[in-house]
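fold the following.
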Amino acid sequence: MVFKSINNRTPPYLADLLVRDVPSRSLRSSDLALLTVPRTRSRLKGDRAFAAFLGLPTFFPCFLSFLESEMNCYSLVRVPRNTVFLAPVMSVLKINCTITLYGCHRNPRVSWCKLYGDVCTSLNYSNHLRNEWTNITEHEGMTFLVFLNISMEDTGFYRCKEGDMSIGHAINVTVTVPTTVHTPPNDGLQWLWYFVYICSGIVGLVFIVMIVSFLYIFIRQDLQVKGDSSKEKLNKDVYMKRENNLGRNQAQLEELILLWKLQTNVTLNI
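Predicted coordinates:
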């Protein structure tokens, strides 16, 4: 209201109530844009008038500095594109975004919303949802949206905002249902199941070793039998060759004896 009144953006009856204070000599407060405080006679009505209240030396400079800081203040929300969070149902999930304030002398105004089509609806924080803030540096921090006992209805896209201008990319939250794993009944005999598993493993190992041993013995005997038969056949062939050679030698000897006899008879006859 004061800013508009000074810059002629309000009706004249308001703008005429504010008069800038122009000192008659050079003072250190000359550049503070002070207003002239009118004199009042009544504390109930005069001191509470528009011109008297806004013309206080302690109010207007602070208000101008606040306006100046707000005009130079801007924020940056950083969220990576295509960010996805997976969480099993009935678990705790934290999604986060980083916010940096530039030229601001105030606390961050963080809010979260959920996308329904093209409209981002603000979230209502409750026992199920919680917003947390952690400072990283003096002007930078990280905001967390905490889901307590997350459910399938929480699946969707979420965005974090700082003020009304800065907004981050959408964060995809996907809630999964864990698969059931069959476990043996816990009836006080849990140790017995481990004993059964260990014994089954030992029996299986012994069975495999026995099978491998039997196969090794069988194959070795088979190879030995084949080796013996081949040696016997080889010896038999050698024996037959020897017999054939002896027969041939004996026949040749008989032929030589016969020839010798014939030659002897011929010589005697002569």
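
going forward, measure contacts and count neighbours with C-alpha atoms only.
OK.

quick check, distance from the biggest helix by length in the chain to the centre of its chain.
Counting by DSSP state H, the longest helix found in the chain is helix 190-269. Chain-centre distance of helix 190-269: 70 Å, with CA atoms, centre = their mean, to the nearest Å.

what are the boundaries of the helices in the stretch 1-150 of the chain?
Under the criterion DSSP state H, counting those that start in this stretch, the stretch 1-150 of the chain contains helices at 2-6, 12-15, 50-54, 60-71.

pick the most buried one from the ones you listed.
Among these, ranked by average contacts under mean count of other CA atoms under 10 Å, first place goes to helix 50-54 (a mean of 18).

let's see this one next, to set against the first:
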Amino acid sequence: PVASCVPEIKVRKNTVYSASRERLLNISCPVTYCAEVPTVAWMKIDETSKYIPINETNHLTITQERTGLKNIISYLSFRNISTHNNGVYRCKIFSTNFSLESHNININVSDSSYLTSANNSTGFSETKSDVSWLLYVFICLGILGLVVTVMLISFLCINICSRNANSRRNK
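Predicted coordinates for the structure are as follows:
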């Protein structure tokens, strides 16, 4: 039997990207293909469920990279994203003998000035913010404090035990 190959778009259901106004947002569309590299197109679905093709502008670019044998990722990148970019997006792949659409990708743009995140149906959330480095600093300081405390307690216990041993020898 001949092994069949089925092209696949690996966008999870209920994918949500949240971004702050005037920030950069990259949306990815991972694709696995069989023989010929498919063309990837992006579209926005408006309130009337009409598909609007996405064209590149000064604030919107589409790029593609090969990530392995028979794997590519197409990126829809928003520069200075605005609330006008809120909505539902999809990527679509097509070739000479097939076409396939992704699940919906929801984009929520807020006026908040620090949040950019991606969330999908598994509940996993990835958050990138201007103050995210503070989390790493606090974690490192907490670990350092714990190590110093353990070392101090160990030193005191060894010191007290050696004093007790010396006082027993002197008696």
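
overall similarity of the pair, as a TM-score.
Remark: TM-score between the superposed chains equals 0.58 [TM-score structural alignment, normalised by the length of structure 2]; 107 aligned residues with a CA RMSD of 2.0 Å.

sorry, back to before: I'd like the helices of the stretch 1-150 of structure 1 as JSON lines, with distance to residue 168 of structure 1 appended.
JSON lines is the format used below for the helices of the stretch 1-150 of structure 1 (distance: least, CA to CA, whole Å):
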{"stretch": "helix 2-6", "distance to residue 168 of structure 1": "32"}
{"stretch": "helix 12-15", "distance to residue 168 of structure 1": "41"}
{"stretch": "helix 50-54", "distance to residue 168 of structure 1": "39"}
{"stretch": "helix 60-71", "distance to residue 168 of structure 1": "21"}
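
can you say which of those helices is nearest to residue 84 of structure 1?
Across the helices of the stretch 1-150 of structure 1, the minimum distance to residue 84 of structure 1, taken as CA to CA, is reached by helix 60-71, at 34.1 Å.

how many neighbours does the nearest residue to residue 143 of structure 1 once chain neighbours are set aside have?
Distances taken as CA to CA, 6 or more residues apart in numbering place residue 133 nearest to residue 143 of structure 1, at 4.5 Å, with adjacent residues excluded. Using other CA atoms under 10 Å, residue 133 of structure 1 is surrounded by 14 other residues.

ditto for residue 128 of structure 1
By other CA under 10 Å, 13 other residues sit near residue 128 of structure 1.

which residue of structure 2 sits opposite it in the alignment?
Under the alignment (TM-score structural alignment), residue 128 of structure 1 maps onto residue 59 of structure 2.

contacts only, for the residue nearest to that match when sequence neighbours are not counted.
Of all residues not flanking residue 59 of structure 2 in the chain, residue 79 sits nearest, at 4.7 Å (CA to CA, 6+ apart). With contacts defined as CA atoms under 8 Å, 6 or more residues apart in numbering, residue 79 of structure 2 is in contact with 22-25, 58-60.

one step back: wait, the residue nearest to residue 143 of structure 1 touches residue 144, no?
Yes - with contact defined as CA atoms under 8 Å, residue 133 of structure 1 reaches residue 144; the gap is 6.3 Å.

quick check: the gap between the aligned partner of residue 87 of structure 1 in structure 2 and residue 81 of structure 2.
When structure 2 is aligned by TM-score structural alignment, the residue opposite residue 87 of structure 1 is residue 19. Per CA to CA, to the nearest Å, residue 19 of structure 2 is found 8 Å from residue 81 of structure 2.
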